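Trainee: 3D, please:
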Amino acid sequence: MSGSHTHPLYLEGASPVHRLPAEVKILAAFVGVFAIVATPREAVWAFALYLAILVVVWCIAGIGLRWLAPRMLIELPFVVLAVLLPFAESGDRITVVGLSLSVPGLLAAWNILVKGTLGVLVSLTLAATTPVRALPAGLSRLHVPDIVVTVVTLMLRYVNILAGEIDRMRTARIARGDDPRTLHQVGATARGVGGVFLRAYERGERVHLAMASRGFTGTVPLSSAPAGRVDWCVGLAPTVCAVAIATTAWMV
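Mentor: Here you go, the predicted structure:
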């Protein structure tokens, strides 16, 4: 995978967070999200502490709210679901500003919003500080199966190419008078998706043959040095704090 292909979620920088090996950041993000999800929804103070840990990491890595805010829109469908829950759920109800809201629905909405938002923020932090080309090596060092690493590597390499093809096909259809917003164009859209799928399948076969002819054995070569003891201690420090917070929240 060429190092010249930079993912749009990656934020160029030379901070200590950027310099950490990928396997450290992947494990830290995974365990951190697990700790957030496992935290009782009633422990509001715990979620505030999680956010404080993230703010410290952002300050060190040079990640600003202006960069994070537009990328948080991926969470919008979950926000819509959370807003509807207090009106749709049954159970005890309270009146807020003249609206009758379900207490279980409010708790469920809070649970979705806070955990989903923190999970997305952790993922964005990982993406902003980890180059795409470093992810396969990090996954390999975490003993992820080779076939999974290979699939992830090729997906990261070719997803932008496929997205570009879809955009060019859409532009060509509009140039020929097509209106993709109308319902009667569903068939044409479906045929376009099928065409992209066939192209992706054929390209995958050609890429596999080309890689096999060059001696590819199913293992992604590791091009960087593994993480040292200091890297693990420094990189996992926020995660250890998150696990301690989650444990304390259950004990309290």
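
Trainee: for the rest of this, base every contact and every neighbour count on C-alpha atoms.
Mentor: Fine.

Trainee: buried set for the longest helix along the chain?
Mentor: Secondary structure of the chain per DSSP state H: the longest helix is helix 146-175. By 16 or more other CA atoms under 10 Å, the buried positions in helix 146-175 come out as Asp146, Val149, Thr150, Thr153, Leu156, Arg157, Leu162, Ile166, Met169, Arg170, Arg173.

Trainee: next up, the contacts around the fifth one.
Mentor: When the contact criterion is CA atoms under 8 Å, 6 or more residues apart in numbering, the partners of Leu156 are Val132.

Trainee: what's the first helix or strand after the longest helix of the chain?
Mentor: Sequence order places helix 186-213 as the next helix or strand after helix 146-175, per DSSP states H and E.

Trainee: this one as well, want them side by side:
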Amino acid sequence: MPLLHRPDDTPAHRLPPQVKIVAALAAVLCVVSTPRERFWAFGLYLALLSAVWVIARIPPRWIATRALIEVPFVVLALALPFVAGGPRVEVLGVAVSEPGALAGWNILAKGTLGVLVSLTLAATTSPRDLIVGLHRLRVPTMVITIATLMLRYLEVIADEAKRMRTARICRGHDPRFLWQVGATARGIGTLFVRSYERGERVHLAMVSRGWTGAMPDSGRTPTSRTTWAAGLAPAALAAVVLGAALWP
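Mentor: A predicted model of the protein is given here:
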């Protein structure tokens, strides 16, 4: 998560986190609810996102490189037209399944837009602010606690993995060789044990420093209606697009 946050001082970054969370959720719901046959609607959603990127000063290349996480879903979407059944149509001289092509497009378009919305939220909101935003939205305390410890635990595992990799390389381990896969597998098991033990120590340290299960709020003034309206403007435009797509 820290790698996904781009600190900056833009209108998008200055919005309260709870406003951005609600806007992102509403935008994703609009995308998911759009009929897959309304191709133009997905283009408008992408245009809205592009406008947000301009306001937040997020380079498209930065978004594109991190959106590669959805590659497995892209492969599935591209394979569906060839493996699905149903009526066949010819595309560039190749016979493909019409229901499969629509299903693949549905996965590709909605999945990609969902990932892009999530990346935009992560780029403009720090992990701590995300937790604070969930707290202000009255999300159950248990969910907030799990999310908080998960964010911290990811850093714990990454730190342990880096140290163990350095130690293995210093002892002559080279992960490029196939016969050393056993050592890599044992290292993964050791990483789980060590990260679990360190996670317990991290939790005890948090409790000893006054952790009560909730992130301390910064004491900001209540969010005004003007701020809510400005933050939800892209989601409102997405709702307009959805309404036009659902119009018979």
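
Trainee: TM-score for the pair, please.
Mentor: Remark: TM-score between the superposed chains equals 0.91 [TM-score structural alignment, normalised by the length of the second structure]; 247 aligned residues with a CA RMSD of 2.0 Å.

Trainee: how much does the longest helix of the first structure stray from the second structure?
Mentor: For helix 146-175 of the first structure, the mean deviation from the second structure after alignment is 2.3 Å (mean CA distance after the TM-score superposition for the first structure).

Trainee: any chance you could map the strands in the second structure?
Mentor: Taking DSSP state E as the test, the strands found in the second structure are 88-91, 94-97.

Trainee: relative to Trp62 of the second structure, which of these is closest?
Mentor: Closest to Trp62 of the second structure of these is strand 88-91 (CA to CA; 32.6 Å).

Trainee: Trp105 of the second structure -> the first structure?
Mentor: Residue pairing (TM-score structural alignment): Trp105 of the second structure is matched to Trp110 of the first structure.

Trainee: nope, Ser195 of the second structure is what I was after
Mentor: That one, Ser195 of the second structure, aligns with Ala200 by TM-score structural alignment.

Trainee: and for Ala122 of the second structure?
Mentor: Using TM-score structural alignment, the equivalent of Ala122 of the second structure in the first structure is Ala127.

Trainee: just Ala236 of the second structure next, same as before
Mentor: Aligning on TM-score structural alignment places Ala236 of the second structure opposite Val240 in the first structure.

Trainee: okay, its match and Val31 of the first structure: tell me how far apart.
Mentor: 9 Å (CA to CA, to the nearest Å).

Trainee: one more: Val24 of the first structure?
Mentor: 11 Å.

Trainee: who's more crowded, the two?
Mentor: Per other CA atoms under 10 Å, whichever of Val24 of the first structure and Val31 has more neighbours is Val24, with 22 against 17.

Trainee: okay, which residue is most central for the second structure?
Mentor: In the second structure, the residue lying closest to the centroid (CA atoms, centre = their mean) is Ser118, at 3.9 Å.

Trainee: burial count for the nearest residue to that residue once chain neighbours are set aside?
Mentor: Ranked by CA to CA, 6 or more residues apart in numbering and with sequence neighbours excluded, the top spatial neighbour of Ser118 of the second structure is Ala24, at 7.3 Å. Residue neighbour count, defined by other CA under 10 Å, stands at 21 for Ala24 of the second structure.

Trainee: for the one 4 residues further on, same thing?
Mentor: Counted with other CA under 10 Å, the burial measure for Val28 of the second structure works out to 22 neighbours.

Trainee: could you do the one 4 residues further on as well?
Mentor: Residues near Val32 of the second structure, counting by other CA under 10 Å, number 18.
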